[in-house]
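*Asks:* give me coordinates for this.
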Amino acid sequence: MKSALKSGLLALAAVALPAVASAHPAIGEAAGFSHGFAHPISGLDHILAMVMVGVFAFQLGGRAIWLVPTTFVLVMTLGGALGIAGITVPFVETGIALSVVVLGAIVALHVKAPLAAALGIIGLFAVFHGHAHGAEMPENAAAAGYAAGFMVATALLHVAGLALGCLIGRAGERQGLFVTRTAGGIATIAGVGILTGLI
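*Replies:* Predicted structure coming up:
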């Protein structure tokens, strides 16, 4: 039980290590798949939101385990296409920061939203995240490879969140609830910091 708890915390720490700030790679630094893959794991805002999506999916259970992450990735890709095409979406950075706050709170409070509502919330935030990825695609990158890169990285972060949820679940109801509330609370506080510019 204790080892599962430790493993879950280590998994969350390992996922968060690549980012110490909400920094995105500079345009033109790399191209194609590798740059697209690096983008979601280069900022704390993206990492926390993606992991919380995975934990949220696990908490909902059933079909949500695959529908929530899949919906996020698909809608994110549409948002990415808007960004690549240069189509403006208002309040993108605010939407990304709010996604961390809201998803963290949902996980911390163990909200059992109806599946349709969960998919709606996830889809809304996915547009913002996708647009940020697409708008920051370097000029010399192949759009298809870049898109594939950020889709794969995002899916892996979702899997990390699902794995974390699974490990938390194995820790037992009491300990698992504490860890879930702590992880969600940390994400929410970090989201507020990102939203206010403190992080």
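*Asks:* make it CA atoms for all contacts and neighbour counts henceforth
*Replies:* Will do.
*Asks:* who's in contact with the closest residue to P40 other than its chain neighbours?
*Replies:* Counting by C-alpha to C-alpha, 6 or more residues apart in numbering, the nearest residue to P40 once its immediate chain neighbours are dropped is H46, at 5.6 Å. Applying C-alpha atoms under 8 Å, 6 or more residues apart in numbering, we find H46 in contact with 22, 40, 96, 129.
*Asks:* one more sequence to fold, the one below, so I can look at both together:
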Amino acid sequence: MKRPFNFLAGMLALATLTLLASGTVYAHPGLEGVGGGFLAGLTHPLLGLDHIVAMVAVGLWSLSQVPKFRSMIPLLAMLGMLLGALSAWAGLVIPGMEFGVAMSVLLMGLLLITLARMPTSLGSLIVVLFLFCHGQAHGSEMPSGIAPWAYLAGFTVATLGIIYLARRAGSLMAARDKHLLKGIGVAIAALGASFVIG
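*Replies:* Sure thing, here's the model as predicted:
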């Protein structure tokens, strides 16, 4: 039983270091000092608490879905992020996108609390829509003078990494007690509500 606990301890340490490195818990801190398109893209999701929490929620919630849909979720996340970023680069301005990002955190937390098993069509739409909001935010906040496709690759890798790590940690927790996942869902929903209100 030591290996799961070592893995979870490592995950908590990584999350703590990431938050400390950001120097802030604001949703979208600046990227000053981060050089290169790929590195900027890789770093951006890790410096936004709303992005980290949303991806963790997606990864944990995916565990309660049927195997076929569960295997699709990372690809759907990539699709939503890509569409959102491309829409921002095309000059599409969607009013209230930050509110959409905040609501995605709140709603993903609620889905995690219930461990709701969605039909594949509805669940796919939810994942793409939520990740579209995050992709729009990433795309609109891309620093000037960097390669867009390298930036896109960076934040895609970071997003998938968070989802898969959350899924791995969640499977270990679920093996012990599914109420642990629901408890995390409560915390995520509460954080999402604070984003919406604040």
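*Asks:* report the TM-score for the pair.
*Replies:* After superposition, the two chains reach a TM-score of 0.88 (TM-score structural alignment, normalised by the length of the second structure), with 193 aligned residues with a C-alpha RMSD of 2.1 Å.
*Asks:* the residue nearest to P40 of the first structure -> the second structure?
*Replies:* Applying TM-score structural alignment, one finds that H46 of the first structure aligns to H51 in the second structure.
*Asks:* post-alignment, the strand or helix carrying that match versus the first structure, mean distance?
*Replies:* Element membership for H51 of the second structure (DSSP states H and E) is helix 49-62. Following the fit onto the first structure, the mean deviation recorded for helix 49-62 of the second structure is 0.7 Å by mean C-alpha distance after the TM-score superposition for the first structure.
*Asks:* how about stretch 156-169 of the second structure?
*Replies:* Mean for stretch 156-169 of the second structure is 0.8 Å (mean C-alpha distance after the TM-score superposition for the first structure).
*Asks:* quick revisit: now the helix holding H51 of the second structure: how far from the chain's centre is it?
*Replies:* 4 Å (C-alpha atoms, centre = their mean, to the nearest Å).
*Asks:* check stretch 47-62 of the first structure too.
*Replies:* 8 Å.
*Asks:* same check on stretch 87-103 of the second structure?
*Replies:* Remark: stretch 87-103 of the second structure is offset 16 Å from the chain centroid, using C-alpha atoms, centre = their mean.
*Asks:* where does it end up in the first structure?
*Replies:* Using TM-score structural alignment, stretch 87-103 of the second structure pairs with 82-98 in the first structure.
*Asks:* wait, what's in contact with the residue at minimal distance from the centre of the first structure?
*Replies:* Centroid-nearest residue in the first structure, with C-alpha atoms, centre = their mean: M50, separated by 1.4 Å. Each residue near M50 of the first structure by C-alpha under 8 Å, 6+ apart is listed here: 154, 157-158, 161.
*Asks:* go again using 6 Å as the cut-off
*Replies:* Residues counted as contacts of M50 of the first structure (C-alpha atoms under 6 Å, 6 or more residues apart in numbering) are 157-158.
*Asks:* and the residue nearest to P40 of the first structure, how far from G32 of the first structure?
*Replies:* Remark: distance between H46 of the first structure and G32 of the first structure (C-alpha to C-alpha, to the nearest Å) = 19 Å.
*Asks:* got it, and P40 of the first structure?
*Replies:* Taking C-alpha to C-alpha, one finds P40 of the first structure at 14 Å from G32 of the first structure.
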